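>>> what follows is a predicted protein model with its sequence.
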Amino acid sequence: MRRHPEYQYLDLIQHLLDNGDRRIDRTGVGTLSMFGAMMRFDLSDATFPVYTTKRVFWKTAVKEMLWFLTGQTNIQSLLKENVRIWTDWPLDKYRKSTGDMISQDAFESKILSDDGFAATWGDLGPVYGKQWRKWVDSTGKEHDQIATLIHTLKTNPASRRMLFHAWNVGELDQMALNPCHMTYQFYASELSDSSSGDGSVGEGTRGKLSLMVGQRSCDIALGNPFNIAQEAALLHMVAQQVDMTPGQLIWVGGDVHLYLNHLEYAHTILAREPRPFPKLRLARRPESIDQYKIEDFEVTGYDPHASIDAPVAV
């Protein structure tokens, strides 16, 4: 019997508990850490790898990915979608800068109701979406990495240069949080004989599209379940846009760590048996990658164990 792919995730957590390097990190919380990990998930049968050993709020994860794709960097638009996962960083900055120990709810309400306040305190700097869609080079020219990727997939899918990334060295110090999931590289396979000699796709040709994500730093408890779900959603969207079938999602982690205040979380999910992954269907095909909405994601068969609360390390 084929081993459930979620055991890859559980094995990483067990390895961290057994062999993790105990260290003090940027947040001061402390972690158990390892260097170098890989997981593979097959999406070719419409599988949506949303972990089941705890409830993952996959809609929130996908909404964050859709926000990245807009190129926006202010949390106001996220809060309008009831996505609160980026609030901790601007809230922490506001409190330290002003001495006002405002509650998160009050801070978010002010971001939503006051555009001027949002412009001053809600912007995260040139984080993911800015780099993906509006990377500015030394001449001042903007580069839309996503548009270039999709164009290359349509015209030269055998290319080894189909990637985008967010590690812009010149702007790291302006970001609320340096990019964790840094590099997204795509690979098209099983291209038909109708492809031209230069690798361009002929009319009606379909191949498989795989995605490998390189993540320099991974919070295995809170971050990774979101990352895997949203990266799978991205692969489904891009594959649809270029008339391909999703293949494999390959995740590669650098510093993979378990925060010391997540140990109870770790033991809880390790005691649970994974359940079947759900399936994902895109309800429509938008004209471009920019036009997907959360309503386009139809997920069936998701029956996870109960959710587990764990604190965010800022």
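On my side now, so go ahead. As the structure is a computational prediction, the values presented were derived from the model and not from experiment. Residues are numbered from 1 along each chain as shown.

>>> please count neighbours and contacts with C-alpha atoms only from this point.
Noted.

>>> skipping its backbone neighbours, what lies nearest the residue nearest to the spatial centre of the chain in space?
With distances taken as CA atoms, centre = their mean, Asn227 lies nearest the centre of the chain, 3.6 Å away. Distance criterion CA to CA, 6 or more residues apart in numbering; nearest residue to Asn227, sequence neighbours excluded, is Ala61 at 7.3 Å.

>>> skip ahead from the helix or strand hosting that neighbour and say which helix or strand is next.
Following DSSP states H and E, one finds Ala61 within helix 58-70. The first helix or strand that comes after helix 58-70 along the chain, using DSSP H and E, is helix 75-80.

>>> would you agree Phe164 falls within a helix?
No - counting by DSSP: H, G, I helix; E, B strand; the rest coil, Phe164 is not found in a helix; it is strand.

>>> need the contact list for it.
132, 145-146, 149, 183-185 (CA atoms under 8 Å, 6 or more residues apart in numbering).

>>> comparison target below:
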Amino acid sequence: MNNMPHYEEQYLSLMRQIWENGSVQRDRTGVGTKALFGATMRFSLADDAIPLLTTKRVYWKTAAREMLWFLTGNTNIRPLLEQKVKIWTDWPLDRYRRETGADISQDDFEQRIVEDTAFAEKWGDLGPVYGAQWVNWPRYEAAENGLFRRAAKGIDQVSLLVECLKNNPGSRRHIIEGWNVAELDQMALPPCHKTYQFHVADGVLSCILFQRSCDLGLGFAFNAFSAALLTRMLASVCGYQAGELIWQGGDVHLYLNHAPLVEEQLSRTPSGAPKLKLLRLADSIFDYRIEDFEVVDYQPQSHISAPVAV
């Protein structure tokens, strides 16, 4: 009989610790949080294990579509909305309302983004967020008269990572970094899951994700699944087994207006052992599609909704 604690217990323990003992802070959104600085959780990825929360339903296909979008380098929400993924709408919608004074509904805004190319180009872009930094980090080249100009193609960190994992597995430089200081002020939201570091030992690939800011009630479930998915994809294309996801949080917080979510979730007991199946071996990490992923043995409790703080 397995007497090991369920992997989700560490998440619920951290949630309880913050909710009961966290420091109340004023934050950028004006909502207010209870927060703790510095936390770590570890999740096994062996034998297809995936750290999906079971005390509420996590819409993992939405998270997977977002990860695939990151890997394209696209920073416009239009491709997401075409797939009915609405998790990034709040930021451009807020900007549109502020700058135009228009009282437009979210549904109408999203419909215009999908149907109107010019409108999408102007109002749907998030600035150089995640994907832009991952596969097109700005690079500059010498021009005439001692000046420099931005190169047409930037640095593709993901491709460099894959090559390094394959050809120099013992390196301590297997890193994807999103925190480009020079471009933070151009981003709708600076990267929360900012640094991914990978490690190979005995043919097993593991990942540490450092998150500078973590909305434990809403964002964490997506962040953990996405990091595990990325690790699985990398392991697959590089010829390794997946080992472990180590999650580290800087400012880990719960929003004060998430009390119903927190209290409901803490009343629930985790159960089950979901698995993530990769249904084919892609030629490249950029070739994976949503239909290549399948989650089995996932029987979560009901979804718990809560507002996003923008």
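Everything's here; your move. Not measured: the values here are computed from a predicted model.

>>> TM-score for this pair?
Between these two chains, after superposing, the TM-score reads 0.95 (TM-score structural alignment, normalised by the length of structure 2); 298 aligned residues with a CA RMSD of 0.7 Å.

>>> so where do the strands sit in structure 2?
For structure 2, strands defined by DSSP state E occupy the ranges 23-25, 33-44, 140-142, 148-150, 175-177, 193-201, 204-215, 241-255, 275-278, 293-296.

>>> give me the mean deviation of the fifth one from structure 1.
What it means is strand 175-177 of structure 2. On superposition with structure 1, the mean distance recorded for strand 175-177 of structure 2 (mean CA distance after the TM-score superposition for structure 1) is 0.7 Å.

>>> which part of structure 1 matches that strand?
Mapped onto structure 1 using TM-score structural alignment, strand 175-177 of structure 2 covers residues 163-165.

>>> cool, and the longest one?
Using TM-score structural alignment, strand 241-255 of structure 2 lines up with residues 245-259 of structure 1.

>>> next one: the second one
Taking TM-score structural alignment as the measure, structure 1 aligns residues 31-42 with strand 33-44 of structure 2.

>>> report the buried residues of that stretch.
By neighbour count on 16 or more other CA atoms under 10 Å, the buried set for stretch 31-42 of structure 1 is 31-34, 39, 41-42.

>>> out of the residues you listed, who's nearest Ala271 of structure 1?
Checking these against Ala271 of structure 1 with CA to CA, the nearest one is Leu32 at 19.3 Å.

>>> so that closest one touches His15, yeah?
No - using CA atoms under 8 Å, Leu32 of structure 1 makes no contact with His15, being 9.7 Å away.

>>> the strands of structure 2 into JSON lines, with extra columns for distance to Leu234 of structure 2?
Below are the strands of structure 2 laid out as JSON lines (distance: least, CA to CA, whole Å):
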{"stretch": "strand 23-25", "distance to Leu234 of structure 2": "38"}
{"stretch": "strand 33-44", "distance to Leu234 of structure 2": "16"}
{"stretch": "strand 140-142", "distance to Leu234 of structure 2": "28"}
{"stretch": "strand 148-150", "distance to Leu234 of structure 2": "29"}
{"stretch": "strand 175-177", "distance to Leu234 of structure 2": "12"}
{"stretch": "strand 193-201", "distance to Leu234 of structure 2": "10"}
{"stretch": "strand 204-215", "distance to Leu234 of structure 2": "8"}
{"stretch": "strand 241-255", "distance to Leu234 of structure 2": "9"}
{"stretch": "strand 275-278", "distance to Leu234 of structure 2": "11"}
{"stretch": "strand 293-296", "distance to Leu234 of structure 2": "14"}
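
>>> what's the closest of those strands to Ser13 of structure 2?
Closest approach to Ser13 of structure 2 among the strands of structure 2 (CA to CA): strand 33-44, 10.5 Å.

>>> mean deviation of the closest one from structure 1?
Relative to structure 1, strand 33-44 of structure 2 is 0.3 Å off (mean CA distance after the TM-score superposition for structure 1).

>>> next one: Asn74 of structure 2 from Val129 of structure 2, what distance?
Counting by CA to CA, to the nearest Å, the gap from Asn74 of structure 2 to Val129 of structure 2 is 9 Å.

>>> then Val181 of structure 2?
Val181 of structure 2 is 12 Å from Val129 of structure 2, by CA to CA.

>>> on that earlier part again, so who does the residue nearest to Asn227 of structure 1 touch?
Per CA under 8 Å, 6+ apart, neighbours of Ala61 of structure 1: 226-227, 229-230.

>>> mind checking what it lines up with in structure 2?
Superposed on structure 2 with TM-score structural alignment, Ala61 of structure 1 falls opposite Ala63.

>>> same question for Tyr7 of structure 1.
Checking TM-score structural alignment: Tyr7 of structure 1 goes with Glu9.

>>> tally of neighbours for that match?
If you count neighbours by other CA atoms under 10 Å, Glu9 of structure 2 ends up with 14.

>>> check contacts around it.
Pro270.

>>> run the last query once more with 10 Å
By CA atoms under 10 Å, 6 or more residues apart in numbering, the contact list for Glu9 of structure 2 reads 15, 53, 269-271.

>>> do Asp137 of structure 1 as well
By CA under 10 Å, 6+ apart, Asp137 of structure 1 lies in contact with 143, 168, 170.

>>> now list the buried members of the residues you listed.
Counted by 16+ other CA under 10 Å, these give 143, 168 as buried.

>>> which of the contacts of Asp137 of structure 1 does structure 2 keep?
Mapping the contacts of Asp137 of structure 1 onto structure 2 (both residues aligned by TM-score structural alignment, their matches' CA atoms under 10 Å) leaves His143 still in contact.
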